[in-house]
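[1] Take a look and give me a structure for this.
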Amino acid sequence: MSLTFTDLFCGAGGSSTGLVAAGYTLRLAANHSRVAVESHAANHPDAEHLCVDINHYDMRRLPRGCDVLWASPICQESSPAGGRKRGAKGQMALELEEFGPVENGTWERTRATAYDVIRATEIHRYAAVLCENVVEFAVDWELFDWWRTGMHHLGYRSQVVSVSSAHIGGPDNTHAPQWRDRIYIVFTRNGIPAPDLTPHPAAWCTECGEQVAAVQSWRNGRRIGKYKQQYDYRCPNSQCRHALVEPYVRPAAEAIDWSDPGTRIGDRRRPLAASTMARIRAGLAAYPAHRTVLTVNHSGHDGRAFPADSAPLPTRTIKIGDGLLVPAGGTWNQDATATTEPMRTRMANPKGYEALVTTPLIYEYRNHSTMEPVTRPLATVTAQGNHHALVIPYRNGNLPKPTGEPLHTVSTHDSAALVGPAPAVEDCWFRMLQPREQLLAQRFPADYIVHGTKGEQTMQAGNAVSCNVAQWIGERLAAAMDRTAAHAA
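    The predicted model follows:
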């Protein structure tokens, strides 16, 4: 008999999809957004759905007898991507024009508050309560400890897990190709074993010369934080003195539809914003023959670029965030980054902060030990450099060629040929990342149904819980619950 659960603030269904993949049965999903509930119901038709303001909902009406509650109460003000309201102008107006309007209720109020978790738990006394939130929820919210203690008073123990979606997965649970630092607060009722939620992503230790199960190494005694800011991963072996390692990650390229190169910049009906053009030029000057992704942030970053064979993004501050695929409007993250890197944290903002820029040159690259031809599926890559350099070719007036098509015959040498000088910006191809790509970056199934305008779909992707992390937590909780059942028998 599978465990049953209720999903409050369900959004489009990342948490529900992950728990269902872990073997759970969804009883009810609730959210205030009409379009999010429509999306959720289309993919989970056997569950009951509520479109209500959870703050004012009588929790006694929730399904009784559920084993687990999942709730993702995120205050937009806590998020590094929350920002302030701004009028649409320049590149932002162009994005809104492309992605379409967003329902006012959906845009202005993305989540209800954390207090509803306590209200629901007080009545239903779930065996476990699972919460997802941004790191700032714990470190910046003055009442976090009070809120957590409230659950302790109801008879629960708690643990806070800090992970990036890029590092979580397993044999039947593919990692998300996106950097997404989140905390997961897991409450288990007294008498139920706490699940083992210690992350051990696979990594290659160059010192030991072997693959290892990496361990989190916290800086300065911190236990809540972000990868490369408050913690790293190290080799578990003492012979290498627990060397720093980089867990394997999936490249952002796996979430991108490379058959759609976008529009040649010189042929655009409306010109790109001056700031966007400046960032594209900076990326081309640094890496003229690599596919790059440009991102934007709130203020004066220089928009430096990363080639397709580079390592994942360097350490980020909260201000800059975890950037990935593209700079085209918005005011958050303006780095150019490689498509081998996990996609940056998806934002709920429908303005589509990311766009794909490809250069009109042919560039082929093979590493002696780690590179596969681009005609084969991309394998999991490490966070170190020289991996999966993919480009869209463009020569002699031909349109960019998707990577799913064969390349011309290559030599047996493990080397690359770079043809031509850096292209003119006007000859590059540019487009905004589409909602389907953003959903894939959250590890939604490829056939997942999402309703609404492109802007609303983008927002649903940005608000979602990464499916792979929800599945990982669900599987480990189920294992703990099984131990309880076996002991009782």
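
[2] all contacts plus neighbour counts: C-alpha atoms, from now on.
    Fine.

[3] Which stretches in the stretch 51-200 of the chain count as strands?
    68-71, 128-133, 156-164, 181-189 (DSSP state E, counting those that start in this stretch).

[4] can you check the stretch 351-489 of the chain too?
    Ranges of strands within the stretch 351-489 of the chain are 355-358, 429-432, based on DSSP E, counting those that start in this stretch.

[5] Serialize those to CSV and add fields for mean neighbour count and distance to residue 462.
    Below are those laid out as CSV (neighbours: other CA atoms under 10 Å; distance: least, CA to CA, whole Å):
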stretch, mean neighbour count, distance to residue 462
strand 355-358, 27, 15
strand 429-432, 22, 15
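
[6] re the thing from before, I'd like the strands of the stretch 51-200 of the chain as a markdown table, with distance to residue 346 and mean neighbour count appended.
    As requested, those are exported to a markdown table (distance: least, CA to CA, whole Å; neighbours: other CA atoms under 10 Å):
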| stretch | distance to residue 346 | mean neighbour count |
| --- | --- | --- |
| strand 68-71 | 19 | 24 |
| strand 128-133 | 13 | 23 |
| strand 156-164 | 12 | 20 |
| strand 181-189 | 11 | 22 |
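
[7] To residue 361, which of those strands lies closest?
    strand 156-164 (33.8 Å; CA to CA).

[8] What separation do you get for the closest residue to residue 354 other than its chain neighbours and residue 250?
    Nearest non-adjacent residue to residue 354, counting by CA to CA, 6 or more residues apart in numbering: residue 326, 3.8 Å away. According to CA to CA, to the nearest Å, residue 326 stands 17 Å off from residue 250.

[9] Please provide the structure for the following sequence as well, for comparison with the first:
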Amino acid sequence: MQLDLFREIIVDNFAGGGGASTGIEMATGLSVDIAINHDPAAIAMHKANHPDTEHYCESVWDVDPVEAVKGRKVGLAWFSPDCKHFSKAKGGKPVEKKVRGLAWIAVKWAIAVKPRVIMLENVEEFKTWGPLTPEGYPDDNQKGKTFNSFVKTLEAIGYKVEFKELKACDYGAPTIRKRFFMVARCDGKPIKWPKPTHADPNSLEVQAGKLQPWKAASEVIDWSIGTPSIFDRKKPLAENTMRRIARGIKRFVVNEANPFIVRIGQTGFGKDRLQYELGKPLTTITTKAEHCLVTPFLATYYTETTENGVRGQTLQAPIATIPTANRFGLVTAFVAQHYKTSIGHKLEQPLGAITTVNKASLVTAFLMKYYGSDIGQSVNDPLHTVTTKDRFGLVTIEGKDYQIVDIGMRMLQPHELYAAQGFPEQYVIDRDHEGKPYPKTQQVARCGNSVPPPFADALVRENLPEFCVSETRYKRAVAN
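    Below is the predicted model:
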């Protein structure tokens, strides 16, 4: 590969699977020049998506910046040091001093090759970086001391430094992930922060047409997969999972239902497979039943994301922060118009099938188990008061009664999580550069550790416009 000694290069330290690199490429139209990461699996994914990049599979401390850049000037150096020993999700466990000090690598690069612009991403708690107690815990009396020293060191080298917290959903990614960003530059130009392009759908800016509404979780769900019934499982779900589903159904379906009409025709995810709000017109009705009324929500397994102790969220909002392990289950309550002779249908069955099965006994047993004020009862036990429990299963939508007839649940798939994180649809996540497949656990881990690409895209466009191409040009290049 012939080196261009006159062109400024871009370096991605802690490159991982390529989130920041992808965002930078979205802005510039070019792969980053150098990517560094100690994890062979992460580098393999990075190579699959950024084959033109020079990769270093080793510790950032073992890479000599002078040798790596080979005389070239560095326009941008991006750093996303390990954040697990700063994150509030870490809990009260002792921290590793070596990992907690990884951010100092930015100072090493600043001294060695003086990048014109440095960008650093981490969790919000990064600003609390300080000394540890002898027992290995953060010293509450010295919060932020090391962070302030870090900033002053960069300033002493000749950098102007600013930092701010940004939310991914404000820049077009359907996730609420909030991150700390630091921008430092030594070329005398001002540091600029990207203005949000999206906002809360109920905000005045969105209603006035000045900003786009946040992208919702529903936009990244692959509706072609379906959600298997929780009643047909060979191995019953854990009791705690059932409790979460029960509370979620009550919170998001019975009390605050906002159903979708889901089109289930074989039209392909990411193209014209659509979901519609109930009040909007349907697409053309074909000879096959393709539209079903379904009320979905996301059950989450790692944090309280709603009020009243319900772990979950509606699909109208951006998805919660994606961790390194899959914690999102798509739950769908299938509902059918309430007739005396109908028990409704599952998503995969034709719409409006009429039967003569005893609706009350079937649905009541199911509602007793999963919708009672407590965990409910077994269907093998004598029924409690039938009338009140039966009515609890009715949902009134625009003046019409609907009966909950089934519940489906599945975990979100990696390609849905990557879409929520803001990765482009064509990003390779299931195999490395040699075609070796990745297990789903590794795919999800790479996603949870990644920088949402829209962050890097927005920051680079704002601070390095001379590097950037139009969004249309990038999409055209990717398509070809």
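
[10] more crowded one of residue 326 and residue 250 of structure 1?
    For residue 326 of structure 1 versus residue 250, neighbours defined as other CA atoms under 10 Å are more numerous around residue 326 (33 against 26).

[11] my read: residue 186 of structure 2 touches residue 113, true?
    No - judged on CA atoms under 8 Å, residue 186 of structure 2 makes no contact with residue 113 at a distance of 11.8 Å.

[12] The strands of the stretch 351-489 of structure 1: which one's closest to residue 53 of structure 1?
    Among these, strand 429-432 comes nearest to residue 53 of structure 1, with 32.4 Å by CA to CA.

[13] and the closest one, which stretch of structure 2?
    Under TM-score structural alignment, strand 429-432 of structure 1 corresponds to residues 408-411 of structure 2.

[14] quick one: what's aligned to residue 122 of structure 1 in structure 2?
    In structure 2, the residue matched to residue 122 of structure 1 (TM-score structural alignment) is residue 111.

[15] Contact partners for its match?
    Residue 111 of structure 2 makes contact with residue 157, according to CA atoms under 8 Å, 6 or more residues apart in numbering.

[16] That one and residue 330 of structure 2, how far apart?
    Applying CA to CA, the value for residue 111 of structure 2 to residue 330 of structure 2 is 49 Å.

[17] quick revisit: for the strands of the stretch 351-489 of structure 1, could you give me a markdown table that also reports distance to residue 116 of structure 1?
    Output for the strands of the stretch 351-489 of structure 1, formatted as a markdown table (distance: least, CA to CA, whole Å):
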| stretch | distance to residue 116 of structure 1 |
| --- | --- |
| strand 355-358 | 37 |
| strand 429-432 | 36 |
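
[18] Could you tell me the angle between the longest helix along structure 1 and strand 181-189?
    Longest helix of structure 1, by residue count under DSSP state H: helix 467-488. Per axes from the mean of the first three to the mean of the last three CA atoms, to 10 degrees, the angle that helix 467-488 of structure 1 makes with strand 181-189 is 20 degrees.

[19] burial count for residue 388 of structure 2?
    That count, for residue 388 of structure 2 with other CA under 10 Å as the rule, works out to 10.

[20] before we move on, the earlier item: once aligned to structure 1, how far is the match of strand 429-432 of structure 1 on average?
    Following the fit onto structure 1, the mean deviation recorded for stretch 408-411 of structure 2 is 0.7 Å by mean CA distance after the TM-score superposition for structure 1.

[21] which other residues reach that stretch?
    Residues from elsewhere that reach stretch 408-411 of structure 2 (CA under 8 Å, 6+ apart): 227-230, 326-334.

[22] Now for the residues you listed: which two are most distant?
    Greatest spacing in these, by CA to CA: 326 and 334 (23.9 Å).

[23] before we move on, the earlier item: in terms of helices and strands, where is the residue nearest to residue 354 of structure 1?
    If you go by DSSP states H and E, residue 326 of structure 1 is not part of any helix or strand.

[24] residue in structure 1 matching residue 440 of structure 2?
    So, by TM-score structural alignment, residue 440 of structure 2 is matched to residue 454.

[25] if I look at that match, how far off is residue 109 of structure 1?
    Residue 454 of structure 1 is 18 Å from residue 109 of structure 1, by CA to CA.

[26] Residue 164 of structure 1 now?
    On the measure of CA to CA, residue 164 of structure 1 and residue 109 of structure 1 end up 25 Å apart.
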